[in-house]
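Asks: here are the coordinates; sequence isn't available:
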């Protein structure tokens, strides 16, 4: 673990700046929470040891050190650091950066081009990097909070190594608090429980934590705060959640798989994560309806009824009252017996329908509304099941070319076990009628 910063480590320019800037690491070994990258065996550690830096994409949550690592990388390998932001820069700015990088290259100075929020550049702008990365004019270090697989061009990804930064854990955030106290030369005005609450409120974001610490130090508090006092004074970090980006898809996947795994507690947790972050309740309801058919099916036919009823209840009540109906549907689905037999049957039947094309059903089950159709045999020999013993004729309903197929195989779980018994009974009657 890195040593705490001493007071004389702080540059004169930073002394009056924000606490987060004053505590910014001076070397890669001072970076907290990313030892899997910056340590001797990490990808960044190995690059620095070799003295050669390849283009990389740093992917991770806010406040985990992407900008700091990029700046320190340039220092560690003796490169010129050129930062730009995709939010404020366009093609004209990029042309200037590349021209300057070429001029410095002629003087023997390599350039590390750091592009913050690189995912905000469109496809054409991303393509503009390619020739300059390929010919070595710049070494690209892009930073993004979004999944590069979705947001960056394949051509750009093929020329850069994606390195994943982790959200800062409690130990890393505690180390930041220790550094802040060493710099300020006094302890935080918090009791032990409030200190833990402060760390939890940061949700893995080191920059947010240090901003909160700076606020605490700026207030003259008569005594140490407890968790209630801290909560009244400071706000929690808003959870990172973009409805159209990876966080959205990660949480809905976690909800679906928790439901499938019959874990109502985890399912309720991910449901709460989504709704408290501002997800559209009807989106969650659509997923629950889908789940009821895909993962429960006839094992409990009431699951679909519950989900549709929750949708109606939410439409009627709105938020927040209607969200209780969503919770009820979520818990019902999580605790219901599971079966994907209907889902598998659908896939098999759809494949068979595509493969077999336009096969004619057997004539005995075809309607014959005209005289000609009767003459050619439509409807001939049809057995009306309600007139048969047990209400079951055992007739053939399959095209002659393929014969009977089995798509739906019910499980032995929940109501589907009774369905399996019925199918087995009808199959037994068919065999007996065939032997008669």
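Replies: Cool, got the structure. Since this is a predicted model, take the numbers as computed values, not measurements.
Asks: hey, let's count contacts and neighbours off CA atoms from now on
Replies: Noted.
Asks: what about residue 58, which SS state?
Replies: When classified by DSSP: H, G, I helix; E, B strand; the rest coil, residue 58 comes out as strand.
Asks: Please apply the same query to residue 112.
Replies: With three-state DSSP as the basis, the three-state label of residue 112 is strand.
Asks: Could I get the contacting residues of the residue nearest the centre of the chain?
Replies: The centroid of the chain falls nearest to residue 250 when counting by CA atoms, centre = their mean (1.9 Å). Neighbour list for residue 250: empty [criterion: CA atoms under 8 Å, 6 or more residues apart in numbering].
Asks: 10 Å instead?
Replies: Each residue near residue 250 by CA atoms under 10 Å, 6 or more residues apart in numbering is listed here: 241, 270.
Asks: can you pull out the strands in this structure?
Replies: For the chain, strands defined by DSSP state E occupy the ranges 56-59, 80-85, 111-116, 138-144, 161-164.
Asks: Can I get these in CSV including distance to residue 271?
Replies: Written out in CSV, the entries for the strands of the chain read as follows (distance: least, CA to CA, whole Å):
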stretch, distance to residue 271
strand 56-59, 26
strand 80-85, 34
strand 111-116, 32
strand 138-144, 26
strand 161-164, 26
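Asks: Would you format the ones you listed as CSV with mean neighbour count and distance to residue 256 included?
Replies: Rendered in CSV, the data for these read as follows (neighbours: other CA atoms under 10 Å; distance: least, CA to CA, whole Å):
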stretch, mean neighbour count, distance to residue 256
strand 56-59, 23, 25
strand 80-85, 17, 36
strand 111-116, 25, 33
strand 138-144, 26, 27
strand 161-164, 17, 25
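Asks: So what's the residue count around residue 328?
Replies: Counted with other CA atoms under 10 Å, residues neighbouring residue 328 total 15.
Asks: what separates it from residue 232, distance-wise?
Replies: Look at residue 328 and residue 232: by CA to CA, to the nearest Å, they are 32 Å apart.
Asks: ok, residue 111 to residue 74 distance?
Replies: Residue 111 is 8 Å from residue 74, where distance means CA to CA.
Asks: typo on my end, it should be residue 279
Replies: The separation that residue 279 has from residue 74, given CA to CA, amounts to 40 Å.
Asks: do the same with residue 149
Replies: Residue 149 is 26 Å from residue 74, by CA to CA.
Asks: Against which helices or strands is the helix ranked longest in the chain packed?
Replies: Taking residue count as the measure and DSSP state H as the definition, the longest helix of the chain comes out as helix 416-435. In terms of contact count using 3 or more CA pairs under 10 Å, 6 or more residues apart in numbering; DSSP states H and E, helix 416-435 is assigned no packing partners among helices or strands.
Asks: Below is an additional structure, to be compared with the one above:
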């Protein structure tokens, strides 16, 4: 009896519905049609080595198979997770034998970013001399995961996440193939596409589960969520997804968009990010992008961090969400950040200059004899509690590192600085 779990007979629906031509691939028309790189290669009959970069379930493996088929090349698929140097050596030996017989080889390496630098280097001579056409598939940014020598010998093609309209096409193909209507209405299909999260393979897997149910009654949204498990969001806390989402959060905050900021904050939490990592980034943001335009920003973010440390999850995340909203709606200023960088640059250039003796303490007779502290004016003893003395090294001209903008609390700070500047100027003319 054939069952769903019979290893010798069962073939996943995603495999059975794999496209048989480039025209059947959905969502990647920017590559396969017209002047797209694959369309051009198909017309010219010249296939070059490629790196296919895109999320899971967008068609990377299918594209490689079809390119081998249309180019009349022997298809040699390997997985970087399961293969090592010995496996690569055997593949190259077979490819060399085919080359002697006048037949080419398309070597498809799934998860190519899993190979280390030495393994990646082993491809180079075989790609250069035409022993293999290499097509590597990766979900990670090739700029970070593949060495420059390999990248210089390949063309990187970016595959896109499948949209709902693409998933609808796959859904209709599946229904036609199964010769059966699935128990979903428009709302159910919309939820199904959201659960697939741009992954065509995940969609087919869920359709396969639904195909075991009768076409009636129509499943409610609640029933559908019980039957299926939502696909985990794409997020790797140690890879590009991590940096992309924290960048999106940071820039949404800087752009004063509280709704977008909350969305990216929630996305990171759903992906399993450590809330304390996000809290630390918010503390940095409070100084870098808000600064003294709202001095409470730093206090709020530190308080949110401490609240999370006391409450833990899930209650503590609300405190961090409050900090996200506070930062997003706060006036923005990078004046502190810019002042700090200017001061550091100046310090590196003038690092050996001594402070002026007038502001140095003179605890010993020798130091007093050298003029330490001589002429120092105690600011609180002056009429305006401001002496206007020079506190920069004698060898330096006075510098202006901090220039607050006319917004938020820094508007008041600028008034003070301008007032002190006028006092300093008037005091210097009296000397």
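Replies: Received it, and whenever you're ready, just let me know what you need. Just so it is clear, the model here is predicted, and its values are computed rather than measured.
Asks: Superposed, how do the two chains score by TM?
Replies: Overlay of the two chains. TM-score (TM-score structural alignment, normalised by the length of structure 2): 0.97; 423 aligned residues with a CA RMSD of 1.1 Å.
Asks: Give me the range in structure 2 that the longest helix of structure 1 lines up against.
Replies: When helix 416-435 of structure 1 is aligned against structure 2 using TM-score structural alignment, it corresponds to residues 410-429.
Asks: Check the mean deviation of the matching stretch from structure 1.
Replies: Here stretch 410-429 of structure 2, set against structure 1 after superposition, deviates by a mean of 0.8 Å using mean CA distance after the TM-score superposition for structure 1.
Asks: what sits up against that stretch?
Replies: Identification of contacts with stretch 410-429 of structure 2 by CA under 10 Å, 6+ apart yields 291-295, 331, 333, 335, 384, 386-390, 402-407.
Asks: Could I get the buried residue list for that stretch?
Replies: The neighbour-count check on stretch 410-429 of structure 2 (16 or more other CA atoms under 10 Å) flags 410, 413-414, 420, 424 as buried.
Asks: With stretch 299-310 of structure 1 instead?
Replies: Neighbour-count burial for stretch 299-310 of structure 1, counted by 16+ other CA under 10 Å, picks out 299-304, 306-308, 310.
Asks: ditto for stretch 337-350 of structure 2
Replies: Residues of stretch 337-350 of structure 2 classed as buried: residue 339 (neighbour count, 16+ other CA under 10 Å).
Asks: Equivalent analysis for stretch 319-337 of structure 2, please.
Replies: Buried positions in stretch 319-337 of structure 2, judged by neighbour count with 16+ other CA under 10 Å: 319-321, 323-328, 330-336.
Asks: ok, those vs residue 147 of structure 2, which is closest?
Replies: Of all the buried residues of stretch 319-337 of structure 2, residue 334 has the smallest distance to residue 147 of structure 2: 36.0 Å, by CA to CA.
Asks: What lines up with that closest one in structure 1?
Replies: Under the alignment defined by TM-score structural alignment, residue 334 of structure 2 is paired with residue 340 of structure 1.
Asks: go on, residue 343 of structure 2?
Replies: Counting by TM-score structural alignment, residue 343 of structure 2 lines up with residue 349 in structure 1.
Asks: so what's its match up against?
Replies: Shown here is residue 349 of structure 1, whose contacts under the criterion CA under 10 Å, 6+ apart are 355, 405-408.
Asks: One more: residue 297 of structure 1?
Replies: Counting by CA under 10 Å, 6+ apart, residue 297 of structure 1 makes contact with 290-291, 303-304, 337-343, 410, 415-416.
Asks: Show me what residue 374 of structure 1 lines up with in structure 2.
Replies: So residue 374 of structure 1 corresponds to residue 368, using TM-score structural alignment.
Asks: cool, residue 39 of structure 1 as well?
Replies: If you follow residue 39 of structure 1 across to structure 2 using TM-score structural alignment, you land on residue 33.
Asks: what residues are up against the nearest residue to its match once chain neighbours are set aside?
Replies: Excluding the flanking residues, the one nearest residue 33 of structure 2 by CA to CA, 6 or more residues apart in numbering is residue 39, at 5.0 Å. The contact partners of residue 39 of structure 2, taken as CA under 10 Å, 6+ apart, are 22, 29-33, 45.
Asks: Could you check how far residue 39 of structure 2 is from residue 23 of structure 2?
Replies: Summarising the geometry, the distance separating residue 39 of structure 2 from residue 23 of structure 2, computed by CA to CA, is 10 Å.
Asks: Closest one of the contacts of residue 39 of structure 2 to residue 214 of structure 2?
Replies: Using CA to CA as the measure, the one of the contacts of residue 39 of structure 2 that approaches residue 214 of structure 2 most closely is residue 22, at 33.5 Å.
Asks: mind checking how far the closest one is from residue 139 of structure 2?
Replies: Using CA to CA, residue 22 of structure 2 is found at 21 Å from residue 139 of structure 2.
Asks: repeat for residue 19 of structure 2
Replies: Separation of residue 19 of structure 2 from residue 139 of structure 2 (CA to CA) stands at 21 Å.
Asks: What's the match for residue 247 of structure 2 in structure 1?
Replies: Matched by TM-score structural alignment, residue 247 of structure 2 corresponds to residue 253 in structure 1.
Asks: who touches its match in this structure?
Replies: With contact set as CA under 10 Å, 6+ apart, residue 253 of structure 1 has these partners: 247, 259, 270, 287.
Asks: what's the closest non-adjacent residue to the first one?
Replies: Distances taken as CA to CA, 6+ apart place residue 241 nearest to residue 247 of structure 1, at 5.4 Å, with adjacent residues excluded.
Asks: Residue 20 of structure 2 reaches residue 66, doesn't it?
Replies: Yes: Residue 20 of structure 2 lies in contact with residue 66 (CA atoms under 10 Å); the separation is 7.1 Å.
Asks: who has more neighbours, the two?
Replies: The residue with more neighbours, out of residue 20 of structure 2 and residue 66, is residue 66; 17 against 13, by other CA under 10 Å.
Asks: got a list of what whichever residue in structure 2 pairs up with residue 302 of structure 1 touches?
Replies: By TM-score structural alignment, residue 302 of structure 1 lines up with residue 296 in structure 2. Residues counted as contacts of residue 296 of structure 2 (CA under 10 Å, 6+ apart) are 286, 290, 302, 326-327, 330, 409.
Asks: can you check residue 42 of structure 2 too?
Replies: By CA under 10 Å, 6+ apart, the residues touching residue 42 of structure 2 are 22, 32-33, 36, 67, 70-71.
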